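> how would this look folded up:
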Amino acid sequence: MTRKRSVSDDERKLFESAYQQATPLAPSLLTRKQPESKSRFTSGGLNGRTAERLKRGEIAPQARLDLHGMTETAAHTTLTAFIRSAWTRGLRLVIVVTGKGARESAPDAPFSMDSRRGILRHLAPRWLSEPDIAGLVADVRPAHRSHGGDGALYVYLRKNR
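Below is the predicted model of the structure:
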C-alpha cells in the first residue's frame, strides 16, 4: 500500500488563490427562497374543544350576514361594517354566507369572462385578513353543512375588552 502525498503550503496557497479568482461556468443550481412573511395576526384563536364543536356544527352562530347578489365592493364594505359591529356588540361567532358561486358555463362558451367560480367565496377570507379588521378576527373556517357548508364561513371573533 502506498502512502498519499501530503499537500505542501505553496500548493495550498496556489489552489486557494486560483479558487478565489475562478468564475462559475453556470449559475448556482441552488436558489434561496425568501421566507414567506408571516401575518401579524395568526389564526389559532380557538382552543381544540371549541374547534371540534364548530366542526360538528354544535355551536350556533350569534349573527348572520348574507352576501348573495352583492358586488365585490358592496360585499367588502358590508362585511367590514358587519364584523366591526359584531365585535363591538361582544359577539364571538358569526356566519358569513358567500354562496358557492354561479355554476360554471360550458368550456366552449363564447362569452365566459371569468373561469373562477364564486368570487365572493374566494375573496371573503382575504378581506377578513386585511389589517383594518384582522385584529378583531380570531379564526375563519368553512361552515358546517347545516349552516351552509362550503357556501358559508364561520368567523370567530376575538373578545372585546
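> C-alpha from now on. contacts and neighbour counts both.
Noted.
> tell me how far D139 lies from Y156.
For D139, the distance to Y156 equals 5 Å [CA to CA, to the nearest Å].
> and if you look at R141?
Going from R141 to Y156 by CA to CA gives 8 Å.
> neighbour count winner among those two?
Set side by side, R141 and Y156 show more neighbours around Y156, with 25 against 17, by other CA atoms under 10 Å.
> please provide the structure for the following sequence as well, for comparison with the first:
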Amino acid sequence: MDFGDILNQWGDMQKNEKKAAKEKSKTPQISHKMANAPTPEEKAARKRAKLIAEGRTYEAQMEEDAKKTINPMELWLRRYGVTDKDKAADEYAERAKMESREYLRTMRPEARIDLHGLTRDEAWSRLTSFVNDCIRRGLKKILIIHGKGNHSHGSDPVLGPMVKTFIEQNKNLGSSGHPDRSMGGSGATWVIIK
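Modelled structure (predicted):
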C-alpha cells in the first residue's frame, strides 16, 4: 500500500462521513426534554423529601456529597473563568499605539471645526462645545481651522492667537502644531486630546 492508496481511502472515509451527516440532518430532531421539567429548587426539595422518607438526615447527605471529588481543572475554571489572551494583547497594543506621541502626531485628525468669519467670543464658545463633544466621543486628535488672518480688520490676526490661548488654558488639550499646506498650513492647528 503506497501513499496514494492511503489518501484515496481517507478521501472515501470523508465522503462517507459527509453522507452520514446529511442523512442524519434529514431526520427530524426530537427533543427529549420533559414538557414541564422541574427547576433546580424543585429537584433539591424532592431530594430532601426522599432522604427524609428513607430515614436519612440532610446532614448525612451533605457529608456524603463533601466526600465527592471534582476535577481540579474544572474547579479552577469555575473559580477563575476563561480569558481571551489574544484579545487582551490586541487591546493592549492598541492602547500603547494610541498613547504613542509619534503615532498621534502622524495620524489624521478625527474631527475638525472651521472658525472662519466668527468673532473672538463666538469662536471661543463654539470651540468649547466642540472640544467637549470630542472628549465625550473619545477622539484623540482634532483640527481647528482658524485662517491666517488675511481678512481681519486691523493689522493682526484675531482667531490664531485666540486658538493658541484656548489650547493653553484647556486642561484636556495637549500638544499642538500646524499641519502641512494641504490641510491648511499655518491657518489651521491640530491638537491632541489628553
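> so what sits against both of D139 and Y156 of the first structure?
45-46 (CA atoms under 8 Å, 6 or more residues apart in numbering).
> quick one: the longest helix belonging to the second structure aligns where in the first structure?
Looking across the second structure with DSSP state H, the single longest helix is helix 3-26. Per TM-score structural alignment, helix 3-26 of the second structure has no counterpart in the first structure.
> now for that helix, which elements pack on it?
With contacts taken as 3 or more CA pairs under 8 Å, 6 or more residues apart in numbering; DSSP states H and E, helix 3-26 of the second structure sits against no other helix or strand.
> which is the next helix or strand following it?
helix 40-54 (DSSP states H and E).
> other residues contacting the following helix or strand past that following helix?
Note on helix 40-54 of the second structure: by DSSP H and E, the next helix or strand toward the C-terminus is helix 58-67. Applying CA under 8 Å, 6+ apart, the external contacts of helix 58-67 of the second structure come out as 48, 51-52.
> before we move on, what about stretch 151-163 of the second structure?
By CA under 8 Å, 6+ apart, stretch 151-163 of the second structure touches 115, 119-120, 123-124, 146-150, 187.
> are any of the contacts of helix 58-67 of the second structure buried, and which?
R48 (16 or more other CA atoms under 10 Å).
> circling back: dump the contacts of stretch 151-163 of the second structure to CSV, plus neighbour count, secondary structure and distance to V163 of the second structure.
Putting the contacts of stretch 151-163 of the second structure into CSV (neighbours: other CA atoms under 10 Å; DSSP: H, G, I helix; E, B strand; the rest coil; distance: CA to CA, whole Å) gives the following:
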residue, neighbour count, secondary structure, distance to V163 of the second structure
L115, 21, coil, 10
T119, 11, coil, 12
R120, 15, helix, 9
A123, 19, helix, 9
W124, 18, helix, 8
H146, 25, coil, 8
G147, 22, coil, 11
K148, 18, coil, 12
G149, 16, coil, 12
N150, 11, coil, 16
G187, 18, helix, 11
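> closest one to K171 of the second structure out of those, please.
W124 (15.0 Å; CA to CA).
> corresponding residue for the closest one in the first structure?
In the first structure, the residue matched to W124 of the second structure (TM-score structural alignment) is H76.
> look up how far Y19 of the first structure lies from its match.
For H76 of the first structure, the distance to Y19 of the first structure equals 59 Å [CA to CA].
> how about S129 of the first structure?
50 Å.
> out of the two, which sits in the more crowded spot?
S129 (21 against 10).
> so what corresponds to that one in the second structure?
Mapped onto the second structure by TM-score structural alignment, S129 of the first structure lines up with E168.
> A102 of the first structure too?
Taking TM-score structural alignment, A102 of the first structure has N150 as its aligned residue in the second structure.
> next one: D114 of the first structure
By TM-score structural alignment, D114 of the first structure lines up with G154.
> now do the contacts for the aligned residue in the first structure for H178 of the second structure.
Using TM-score structural alignment as the criterion, H178 of the second structure maps onto P142 of the first structure. Residues near P142 of the first structure by CA under 8 Å, 6+ apart: 149-154.
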